[in-house]
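Engineer: My questions are about this predicted structure, shown below with the sequence.
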Amino acid sequence: MSTDISDPGHGHSPAAWTAVIIMLAAFTLGTVAFWFEQAWLVWASAGLIAVGALVGWILSKAGWGVKGPKYVAKSH
């Protein structure tokens, strides 16, 4: 645990939350598709996981990451 007060943490940004939500939904969809033996949907959800990572990276580069100018850290 860090004692540095100025440390905003990692992943506590709109970019990170958006990426995680997209990838979590894709993983859930892929799991259900695997259960119902829908191979095409399993692969589509795997692609959606990559899309989630790409969206997170794009939002981070657009300033919505932890060190971005559009992100304001909240005190805990």
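Structural biologist: That came in fine, so what should we check first? Numbers count the residues shown, from 1 in each chain.
Engineer: C-alpha only now, for contacts and for neighbours.
Structural biologist: OK.
Engineer: For the residue sitting nearest the centre point of the chain, which residues are in contact?
Structural biologist: Of all residues in the chain, the one closest to the mean position by CA atoms, centre = their mean is residue 19, 1.9 Å from it. Residues near residue 19 by CA atoms under 8 Å, 6 or more residues apart in numbering: 52, 53, 54, 55, 56.
Engineer: Okay, one more to line up with it:
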Amino acid sequence: MSNPIADPGHGHSPAAWTAVVIMLVGIAIGTTAFFLDVPVVVWVSVGIVVVGMIVGVVMAKAGYGVKGPKYTPKAH
């Protein structure tokens, strides 16, 4: 069984959701631009993915991560 103390929370936090949504948008734009052969937009989308990672880390440090004080887990 799982140990609730060592359980990282599986990313069910506002920080994780926000980061993933931003990165998915960047990947979707990048994939479309790659298919249409627009290299500038592909590199912009790489930047969007990096911004998504930074936003996730900043939100987690601001308390919106799994163990942050501003996050309240929902009962399943």
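Structural biologist: That came through fine. All values derive from a computational prediction rather than experimental measurement.
Engineer: Next, the TM-score between them, please.
Structural biologist: Here the TM-score for the pair of chains, by TM-score structural alignment, normalised by the length of the first structure, is 0.90; 75 aligned residues with a CA RMSD of 1.7 Å.
Engineer: one step back: most neighbours among the contacts of residue 19 of the first structure, which one is it?
Structural biologist: Counting neighbours by other CA atoms under 10 Å, residue 56 leads the contacts of residue 19 of the first structure with 24 neighbours.
Engineer: Quick one: map that residue onto the second structure.
Structural biologist: Mapped onto the second structure by TM-score structural alignment, residue 56 of the first structure lines up with residue 56.
Engineer: Next, work out how far apart its match and residue 43 of the second structure are.
Structural biologist: 20 Å (CA to CA, to the nearest Å).
Engineer: ok, now residue 30 of the second structure?
Structural biologist: On the measure of CA to CA, residue 30 of the second structure and residue 43 of the second structure end up 8 Å apart.
Engineer: Looking at those two, which one has more neighbours?
Structural biologist: residue 30 (24 against 15).
Engineer: list the contacts for residue 49 of the first structure?
Structural biologist: 22, 23, 24, 26, 27.
Engineer: since we're on residue 37 of the second structure, how many residues are nearby?
Structural biologist: Residue 37 of the second structure: 11 neighbours (other CA under 10 Å).
Engineer: Helices along the first structure, start to end?
Structural biologist: 14-35, 39-59 (DSSP state H).
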